[in-house]
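*Asks:* What follows is a predicted protein model with its sequence.
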Amino acid sequence: MTDRTLDLDDFSDLIERPHGGLRRDAEERRARTGLPPEALGRLDELGEWLTAAQGRLPVQPVRQPRLVVFAGDHGVASLDVSSHRAGSAHTLVREALEGTTPAAILASRLEVPVRVVDMALDCDPEEFPAEVTRHRVRRSSGRLDIEDTLTAQEAEAAFRAGMAVADEEADAGTDLVVLGDLSVGGTTAAGTLIAALCGTDASVVTGRGGGEIDDLAWMRKCAAIRDGLRRARPVLGDQLELLAAVAGADLTAMTGFLLQSAVRRTPVVLDGVVSAACALVAQRVAFRAPDWWVAGHAGSEPAQAKALDRMALDPLLEQRVEVGGGTGALLALPLVQAAAELAAGLPVRDDGDEKDGDTGGDGDDGGGSDSPALDAT
């Protein structure tokens, strides 16, 4: 066993809130457009959030969004808790890469590049391109109801992989990430994390996953989450141990990705219950981190609603989308883009008093930040 070298407490110091002063300036700028205060609904709020995240007034249009999807299989799926066969997440990934999934089709229509990151698919890594598999930690994750899903070393490696992906996106100029997942058994892991962090029983958070499972499968899933909770609760004080116990490699990487994206000042649109669970763990690590995220949509998973409520994140859409892969978050992307266009493009009165442009100093010009960051390597 090697010593643990990753100190999650550092994130609390590295993650700052988005530029609060610029958010107030954006509110004042919006008030001078002449439109009634509530005329644009939540688009005003989104525009102000982006202004603060970018550190620019007026806000810049979202020009380089990317869909980042973390993928993996979960050992708990062998209990028949999913509508998909255990170990079959690689088929979902293949369909996404071929452009035939709902998320891939939407991404193509919206001209959003798609990046899939294999963390623990149950297949030969040679089945996919090296850029998909190069961060893989293991083949499938352990069964969360009876064993740790990852060793301590694997958990740290997965977390650092997520951080590395966040750094790569920031360095590439990605100005907004749409975060998705492709897994079999992932919603069971997500439900376990959320139940543990919210202090609720398994039955309260158990939904029917990305497909319609029957009542017997729901009861098996509920029992698996109950057993996972017994293993999760003793390690609630250490988030990396918690992730190793019940999360699996893909959810652990997503948590690292969310935290490092906040460090790099890259805003993120969350998708369904899996990304919500990872965000909830990340909030435990750094309480300011949720200021860098918006919830794209509300699905029917009860665990997602509990997690978003705990983080005070109000979903932009309620379309009850459950197919995963970032589909629901992609549906919300045009709203975010529209908010930026309106915030930047609406003419304001007293233009002579307006000091538009990059503020320098406190803000940053998008994903490629020079802000201090934890080393993912």
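*Replies:* Cool, got the structure.
*Asks:* okay, CA-based contacts and neighbour counts for the rest of this
*Replies:* Will do.
*Asks:* Which stretches in the stretch 101-250 of the chain count as helices?
*Replies:* All helices of the stretch 101-250 of the chain, identified by DSSP state H, counting those that start in this stretch, fall at 102-109, 130-133, 152-171, 186-198, 202-205, 215-232, 239-246, 248-263.
*Asks:* Tabulate those helices (a markdown table), appending distance to residue 22.
*Replies:* Formatted as a markdown table, these follow (distance: least, Cα to Cα, whole Å):
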| stretch | distance to residue 22 |
| --- | --- |
| helix 102-109 | 31 |
| helix 130-133 | 38 |
| helix 152-171 | 21 |
| helix 186-198 | 33 |
| helix 202-205 | 38 |
| helix 215-232 | 40 |
| helix 239-246 | 33 |
| helix 248-263 | 18 |
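*Asks:* which one of those helices has the most crowded surroundings?
*Replies:* helix 248-263 (a mean of 31; mean count of other Cα atoms under 10 Å).
*Asks:* tell me what that one is packed against?
*Replies:* Contact analysis of helix 248-263 by 3 or more Cα pairs under 8 Å, 6 or more residues apart in numbering; DSSP states H and E lists helix 10-14, strand 65-73, strand 114-120, helix 152-171, helix 186-198, helix 239-246, helix 273-285 as its packing neighbours.
*Asks:* buried set for the first one?
*Replies:* By neighbour count, and taking 16 or more other Cα atoms under 10 Å as the criterion, the buried residues in helix 10-14 are 11, 12, 14.
*Asks:* need the contact list for the first one.
*Replies:* I take that to be residue 11. Shown in contact with residue 11 (Cα atoms under 8 Å, 6 or more residues apart in numbering): 259, 263, 285, 286, 374.
*Asks:* between these, which is nearest residue 192?
*Replies:* Nearest to residue 192 among these is residue 285, at 17.6 Å by Cα to Cα.
*Asks:* how close does the closest one get to residue 87?
*Replies:* From residue 285 across to residue 87, the span is 31 Å (Cα to Cα, to the nearest Å).
*Asks:* three-state assignment of residue 269?
*Replies:* For residue 269, the assignment made with DSSP: H, G, I helix; E, B strand; the rest coil gives strand.
*Asks:* Count the residues that sit near it.
*Replies:* Number of residues near residue 269 (other Cα atoms under 10 Å) recorded here: 26.
*Asks:* cool, and residue 268?
*Replies:* 27.
*Asks:* go on, residue 27?
*Replies:* With other Cα under 10 Å as criterion, residue 27 counts 18.
*Asks:* Also the one 4 residues further on?
*Replies:* Around residue 31 there are 14 other residues, counting by other Cα under 10 Å.
*Asks:* And here is the other one:
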Amino acid sequence: MTILPTESTLETAIRRRIDNKTKPLGALGRLEELALQIALIQQTETPVLTNPHLLVFAGDHGLAAEGVSAYPAEITYGMVKNFIAGGAAINVFCKQNGLSLLVCDVGVNGLFAENTTEFVKFKIRPGTRNMRHEPAMTADECAAALDAGKTLVNGVRYRDCNVVGFGEMGIGNTSSAALLMHRFTNLPLAQCVGKGTGLDDAGLAHKLAVLEAVAAQYSHLNTPEDILAAMGGLEIAAVAGGMMQAAENGMVILVDGFIATAALLVANAIEPAVLQNCIFCHQSDEAGHKLMLELLGVKPLLDMQLRLGEGTGCALAYPLVQAAVNMLNDMATMDVL
């Protein structure tokens, strides 16, 4: 995989263009930074956002059998049906803000109807194994999940899409994300684990105990792929693969909350250049996400105490991304005064 570095000589010209707009220097704050980043990703002074897509990957987690979530595993299947029917928050926000939504089953424990324009199946297996007792995925299954994400990103690219966001659905996946955060940041596991779908204090303590046992079991693993296979999720691997492919394609990447950022940690460990294409849409209310963002040295666009997942933060932040590009292209310069 080859991700091209952004051209530094172009940066001076873009900054000059932004500074010459009809405003005081820096008066549009973060929008100016955002416009510069998008222009550098696209390697042009006049960036364009075309056919934005939100990709939601879904998969079940065998670890849910250990009682690490406030909801039963069956909710994953029910929520995917809700996505397909158009009734979830991400359906509403994508429709409102003009993003095409594509849902992908990479590992849900349940059967769905045939593929449609808004739902596709790359089912690798009906959920991961219980990582408390054995690795969540084999190396081949993990590679297949990474490839599923890459394939879907290439598919929307052929629809003339150059900006893509990633969402996920999978009961138990905050546990997987916390374990990945712990391994890729070296932070104590207690700082990475949160209440997920709404555990009480006792449930949180149980979740932490289970995850501590899992972390110890796989502490000998070193490569990003091995760590992901042992403690990741099919949907998390697909997001990581999709992010890497989007970066290689020169696409703008919209990063959602805690779980999507955990997937980015994996992608970044495999291919660090992916980070330059990423716009961090919001800071999740899930414990640990703020620390993730700080360690990556990035600033989110929104902080609305969201912890839903699904890519909802991406869809909500997208109008700001549009505003940054429109400012760069359509706002008059001081030459008119």
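*Replies:* Here it is on my side, so go on. Small disclaimer: the values here were computed from a predicted structure and weren't measured.
*Asks:* Show me what residue 322 of the second structure lines up with in the first structure.
*Replies:* Residue 322 of the second structure maps onto residue 337 in the first structure, with residues paired by TM-score structural alignment.
*Asks:* brain fart, residue 8 of the second structure
*Replies:* In the first structure, residue 8 of the second structure lands on residue 20 (TM-score structural alignment).
*Asks:* Now do that match against residue 284 of the first structure, distance only.
*Replies:* Remark: distance between residue 20 of the first structure and residue 284 of the first structure (Cα to Cα) = 22 Å.
*Asks:* Contact partners for residue 262 of the first structure?
*Replies:* By Cα under 8 Å, 6+ apart, the contact list for residue 262 of the first structure reads 15, 16, 289, 292.
*Asks:* of the residues you listed, which stay in contact in the second structure?
*Replies:* Here is what carries over to the second structure from the contacts of residue 262 of the first structure, by both residues aligned by TM-score structural alignment, their matches' Cα atoms under 8 Å: 15, 289, 292.
*Asks:* Ranking by neighbours, what's the top pick from those residues?
*Replies:* That'd be residue 289 among those, by other Cα under 10 Å, with 28 neighbours.
*Asks:* What is the aligned counterpart of that one in the second structure?
*Replies:* Under the alignment by TM-score structural alignment, residue 289 of the first structure pairs with residue 274 in the second structure.
*Asks:* got a list of what its match touches?
*Replies:* Neighbouring residues of residue 274 of the second structure by Cα under 8 Å, 6+ apart: 3, 243, 244, 247, 248, 267, 268.
*Asks:* Quickly name whichever of those residues is closest to residue 105 of the second structure.
*Replies:* Looking across the contacts of residue 274 of the second structure and measuring by Cα to Cα, the closest to residue 105 of the second structure is residue 243, at 17.1 Å.
*Asks:* Can you tell me the residue that sits opposite that closest one in the first structure?
*Replies:* Per TM-score structural alignment, residue 243 of the second structure is aligned with residue 258.
*Asks:* swap in residue 61 of the second structure?
*Replies:* Structural alignment (TM-score structural alignment) places residue 61 of the second structure against residue 74 in the first structure.
*Asks:* still on that earlier bit, how about the helix or strand that contains the match of residue 322 of the second structure, which residues are buried there?
*Replies:* Counting by DSSP states H and E, the element that carries residue 337 of the first structure is helix 327-345. Across helix 327-345 of the first structure, burial judged by 16+ other Cα under 10 Å covers 327-333, 335-344.
*Asks:* which helices and strands does the helix or strand following that helix pack with?
*Replies:* Sequence-wise, the next helix or strand downstream of helix 327-345 of the first structure (DSSP H and E) is strand 357-358. In terms of contacts (3+ Cα pairs under 8 Å, 6+ apart), strand 357-358 of the first structure is packed against strand 56-57.
*Asks:* what stretch of the second structure does the strand it packs on fall on?
*Replies:* Strand 56-57 of the first structure corresponds to residues 44-45 in the second structure, going by TM-score structural alignment.
*Asks:* contact partners of the matching stretch?
*Replies:* Applying Cα under 8 Å, 6+ apart, the contact partners of stretch 44-45 of the second structure are 10, 13, 14, 39.
*Asks:* Can you tell me how far the alignment partner in the second structure of residue 328 of the first structure is from residue 244 of the second structure?
*Replies:* Alignment note (TM-score structural alignment): residue 328 of the first structure maps to residue 313 of the second structure. Distance of residue 313 of the second structure to residue 244 of the second structure, given as Cα to Cα: 20 Å.
*Asks:* and what of residue 83 of the second structure?
*Replies:* 25 Å.
*Asks:* now do residue 18 of the second structure
*Replies:* As judged by Cα to Cα, residue 18 of the second structure and residue 244 of the second structure stand 29 Å apart.
*Asks:* Show me what residue 190 of the first structure lines up with in the second structure.
*Replies:* Matched across to the second structure, residue 190 of the first structure falls on residue 177, judged by TM-score structural alignment.
*Asks:* next one: residue 270 of the first structure
*Replies:* Going residue by residue (TM-score structural alignment), residue 270 of the first structure aligns to residue 255.
*Asks:* burial of that match, as a residue count?
*Replies:* When neighbours are counted by other Cα under 10 Å, residue 255 of the second structure comes out with 27.
*Asks:* Grab the nearest non-local neighbour of it.
*Replies:* The shortest distance from residue 255 of the second structure to any non-neighbouring residue, by Cα to Cα, 6 or more residues apart in numbering, is to residue 280 (4.9 Å).
*Asks:* list the contacts for that neighbour?
*Replies:* Applying Cα under 8 Å, 6+ apart to residue 280 of the second structure gives the contacts 254, 255, 256, 298, 299, 300, 301.
*Asks:* Turn the helices and strands packed on helix 248-263 of the first structure into TSV, columns for distance to residue 211 of the first structure.
*Replies:* Below are these laid out as TSV (distance: least, Cα to Cα, whole Å):
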stretch	distance to residue 211 of the first structure
helix 10-14	36
strand 65-73	16
strand 114-120	21
helix 152-171	27
helix 186-198	11
helix 239-246	22
helix 273-285	13
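*Asks:* so which of those gets nearest residue 227 of the first structure?
*Replies:* Residue 227 of the first structure lies closest to helix 186-198 among those, at 8.9 Å (Cα to Cα).
*Asks:* what packs against that closest one?
*Replies:* Judged by 3+ Cα pairs under 8 Å, 6+ apart, the packing partners of helix 186-198 of the first structure are helix 202-205, helix 215-232, helix 239-246, helix 248-263, helix 273-285, helix 302-311.
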